[in-house]
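Engineer: Got a sequence here, can you build the structure:
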Amino acid sequence: MSSNQGTQGITEQDIADFLANTPGFFERHAELLASVQLSHPLGQRAVSLQERQAEMLREKIKGLEHKIIEMIRNGQENVSIADRLHRWTLSLMQTRDAAALPAVLLQELRHQFMIPQAGLRLWGVDAAHAGAEFAQAVSQDVKSFAASLNQPYCGVNSGFEAARWLDQSHGVTSLALIPLSQGGQAFGMLVLGSPDPTRYTAEMGTEFLARIGEIASAGLARLLPAPAAPDVGAAD
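Structural biologist: Prediction:
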């Protein structure tokens, strides 16, 4: 068998494996590195192997820089959101008048998070607040829907009753519906609305909205009847 015939079975993968498993090859044949020419990806000119490797490293570094910039930007956005949530929470804690709490909650929520529209309804509130706007009657369907939500609902406004709680409901195309509960029992619902159909979508994460609901529930629970004191008068 001739030498030509003996090399016909060698593949590019065989050569790649040989070079990978023989790290000293280019040390013994350093002149090859200078003589190997590769096509430049952005043009027709040829470049040396070292130049091509350096260019690949520069591209890799540039990609890492972009990732770092994105991470910094995301970190800054998270800090900004945390600051807004902190200010909103403080506004609730500093509201002494329980009857004013729903209005403060909605006003600060719209202001801090630039939400176009927000509204809420509570049921089962203390009799002293029964005539307030936030305590207006809602259907049993709304109550059942709120009780069934394990997490906030985000999506298209398909004629939800809760959308009518907003001042300009006719222009709302997307909604976030956040249940309010205490002790596992729903006692209200917070609705956020936007004319932008992409503001609240079914694909978006709801963790942050769930935190909003937990804080709002803790504050608004002040409007519910006080729990009955345990009967301690009966003797054994």
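
Engineer: from here on, contacts and neighbour counts on C-alpha atoms
Structural biologist: Fine.

Engineer: so which strand or helix has Glu77?
Structural biologist: helix 49-93 (DSSP states H and E).

Engineer: So which elements touch that helix?
Structural biologist: helix 30-35, strand 37-39, helix 101-113, helix 207-220 (3 or more Cα pairs under 8 Å, 6 or more residues apart in numbering; DSSP states H and E).

Engineer: contacting residues around the helix or strand where Leu192 lies?
Structural biologist: Following DSSP H and E, one finds Leu192 within strand 185-194. Strand 185-194 has contacts (Cα atoms under 8 Å, 6 or more residues apart in numbering) with 115-124, 143, 146-147, 162-163, 165-166, 171-181, 200, 213.

Engineer: Pull out the buried members of these.
Structural biologist: 115-123, 143, 146-147, 162-163, 165-166, 172-181, 200, 213 (16 or more other Cα atoms under 10 Å).

Engineer: Restricted to helices, list these.
Structural biologist: Per DSSP state H, helices hold the following members of the buried ones among the contacts of strand 185-194: 143, 146-147, 213.

Engineer: With distance to Ala128 added, can I get those in a markdown table?
Structural biologist: Listed next are these as a markdown table, based on distance: Cα to Cα, whole Å:
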| residue | distance to Ala128 |
| --- | --- |
| Lys143 | 21 |
| Ala146 | 24 |
| Ala147 | 24 |
| Gly213 | 24 |
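
Engineer: hang on, the earlier thing: tell me what angle the strand holding Leu192 forms with helix 207-220.
Structural biologist: For strand 185-194 against helix 207-220, the angle by axes from the mean of the first three to the mean of the last three Cα atoms, to 10 degrees is 130 degrees.

Engineer: buried stuff in strand 185-194?
Structural biologist: Under 16+ other Cα under 10 Å, the buried positions of strand 185-194 are 186-194.

Engineer: go on, stretch 192-211?
Structural biologist: Buried, per 16+ other Cα under 10 Å, within stretch 192-211: 192-195, 199-201, 206, 209-210.

Engineer: and what of stretch 23-39?
Structural biologist: Neighbour-count burial for stretch 23-39, with 16+ other Cα under 10 Å as criterion, is recorded at Gln37.

Engineer: The strand holding Leu192 versus helix 101-113: what angle between them?
Structural biologist: 40 degrees.

Engineer: surely Phe134 meets Val125?
Structural biologist: No. Contact between Phe134 and Val125 fails when scored by Cα atoms under 8 Å: they sit 9.6 Å apart.

Engineer: one more, for comparison:
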Amino acid sequence: MNSMTDTAVTEEAIADYLQQTPEFFERHAEMLTGVQLISGHGPRAVSLQERQAQMLREKIKGLEHRIMDMMRHGSENTSIANKIHQWTCAMSKVQDLRELPHVVTASLQHIFEVPQVALRLWNVSGAHSGSIYTMGVSEDAKAFAASLTMPFCGPNMGFESAHWLAQPDAIQSMALLPLHDGAMESTSNVFGMLVLGSPDAARFDATMGTEFLSRIAQLASASLSRMRLSPLSLARS
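Structural biologist: This is a model prediction of the structure:
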């Protein structure tokens, strides 16, 4: 019987035999030069050794591409980590808390080359309640910030927070970073939001990872939490 099943089983048996009996080619070395295969780069026939060499070169090329990608991602991550360190140092140097919101936004914009950055805070102490950074925040915006358990990245869909930016009409993509006085995953104790905006629709894409943005939100939260009302004052308000 010469069915397709019989052919497949026979080929499998042959392959299994050759794998388990490598000395077969030592006894029949002439087969290695006599076997002709179709080249992977055209219809011409090549020897078994040449076809193996082609496959090996292709595999090496694929590995080289993977190594280059790993090196590129590693370099990008190192660059971002260095920028976060530089930004953290800038915030740490601030002694007058009235200057802190400006330093947070201006240094973030400069160091990370973000076209537009805005910040809004609420539930801050009386000494800071009259600054621009505390104005124009509705209860809906506060509720939206409290609903975010991680930074939002995506297109400018007309969020209220987009209008905190200097030129909201120029913004195509945004990152919204809720500021928490506690764990990032918690929706309680939200006291502000950082807004990053770009005219590039791909700068803050919805599919991008948010690990570094979460780190930025945590660092900003830790620094700006010094401006908050005390827990006792919050309980009374």
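
Engineer: Which of the ones in helices among the buried ones among the contacts of strand 185-194 of the first structure sits closest to Ser3 of the first structure?
Structural biologist: The nearest member of these to Ser3 of the first structure, counting by Cα to Cα, is Gly213 at 78.2 Å.

Engineer: so how far is His111 of the first structure from that closest one?
Structural biologist: Using Cα to Cα, to the nearest Å, one gets 17 Å for the distance from Gly213 of the first structure to His111 of the first structure.

Engineer: And Ala163 of the first structure, by the same measure?
Structural biologist: As judged by Cα to Cα, Ala163 of the first structure and His111 of the first structure stand 19 Å apart.

Engineer: need the contact list for the residue lying closest to Asp167 of the first structure once chain neighbours are set aside.
Structural biologist: Among residues not flanking Asp167 of the first structure along the chain, Gln117 sits closest, at 7.3 Å (Cα to Cα, 6 or more residues apart in numbering). Gln117 of the first structure sits next to 110, 166-168, 192-194 when contact means Cα under 8 Å, 6+ apart.

Engineer: Just send those back as TSV, with distance to Asn157 of the first structure too.
Structural biologist: Formatted as TSV, the contacts of Gln117 of the first structure follow (distance: Cα to Cα, whole Å):
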residue	distance to Asn157 of the first structure
Arg110	19
Leu166	12
Asp167	15
Gln168	13
Leu192	11
Gly193	9
Ser194	9
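
Engineer: Most widely separated two among those?
Structural biologist: Farthest-apart pair in those is Arg110 and Gln168; separation 14.1 Å (Cα to Cα).

Engineer: mean shift of stretch 71-85 of the first structure relative to the second structure?
Structural biologist: Once the two are superposed, stretch 71-85 of the first structure sits an average of 0.8 Å from its aligned residues in the second structure (mean Cα distance after the TM-score superposition for the first structure).

Engineer: Identify the residues contacting that stretch?
Structural biologist: So stretch 71-85 of the first structure is contacted by 112-113 (Cα under 8 Å, 6+ apart).

Engineer: Quick one: neighbours of Met150 of the second structure, just the number.
Structural biologist: Applying other Cα atoms under 10 Å, we find 19 other residues in the vicinity of Met150 of the second structure.

Engineer: I misspoke; the intended subject was Gly40 of the second structure.
Structural biologist: With other Cα under 10 Å as criterion, Gly40 of the second structure counts 13.

Engineer: contacting residues around it?
Structural biologist: Counting by Cα under 8 Å, 6+ apart, Gly40 of the second structure has contacts 51, 54.

Engineer: same deal with Leu176 of the second structure?
Structural biologist: 151-153, 193-196.

Engineer: of those, closest to Gln19 of the second structure?
Structural biologist: Cys153 (52.2 Å).

Engineer: mind checking how far the residue positioned nearest the centre of the first structure is from Asp167 of the first structure?
Structural biologist: Nearest to the mean C-alpha position of the first structure, by Cα atoms, centre = their mean, lies Gly205 at 4.3 Å. Distance from Gly205 of the first structure to Asp167 of the first structure, counting by Cα to Cα: 26 Å.

Engineer: do the same with Leu85 of the first structure
Structural biologist: Distance from Leu85 of the first structure to Asp167 of the first structure, by Cα to Cα: 24 Å.

Engineer: who has more neighbours, these two?
Structural biologist: Leu85 (20 against 12).

Engineer: Where in the second structure does stretch 51-71 of the first structure fall?
Structural biologist: With TM-score structural alignment applied, stretch 51-71 of the first structure matches the range 50-70 in the second structure.

Engineer: And for the counterpart of Asp126 of the first structure in the second structure, the neighbour number?
Structural biologist: Matched to the second structure by TM-score structural alignment, Asp126 of the first structure sits across from Ser125. Residues lying near Ser125 of the second structure (other Cα under 10 Å) number 15.

Engineer: now do the one 10 residues further on
Structural biologist: By the measure other Cα under 10 Å, the count of residues near Met135 of the second structure is 13.

Engineer: wait, it sits on Leu119?
Structural biologist: No. At 10.0 Å, Met135 of the second structure and Leu119 do not qualify as touching, with contact defined as Cα under 8 Å.

Engineer: what is in contact with those two at once?
Structural biologist: With Cα under 8 Å, 6+ apart, Met135 of the second structure and Leu119 have no common neighbours.

Engineer: do you know how far the counterpart of Arg228 of the second structure in the first structure is from Gly131 of the first structure?
Structural biologist: With TM-score structural alignment as the criterion, Arg228 of the second structure lines up with Leu224 in the first structure. Distance, Leu224 of the first structure to Gly131 of the first structure, by Cα to Cα: 14 Å.
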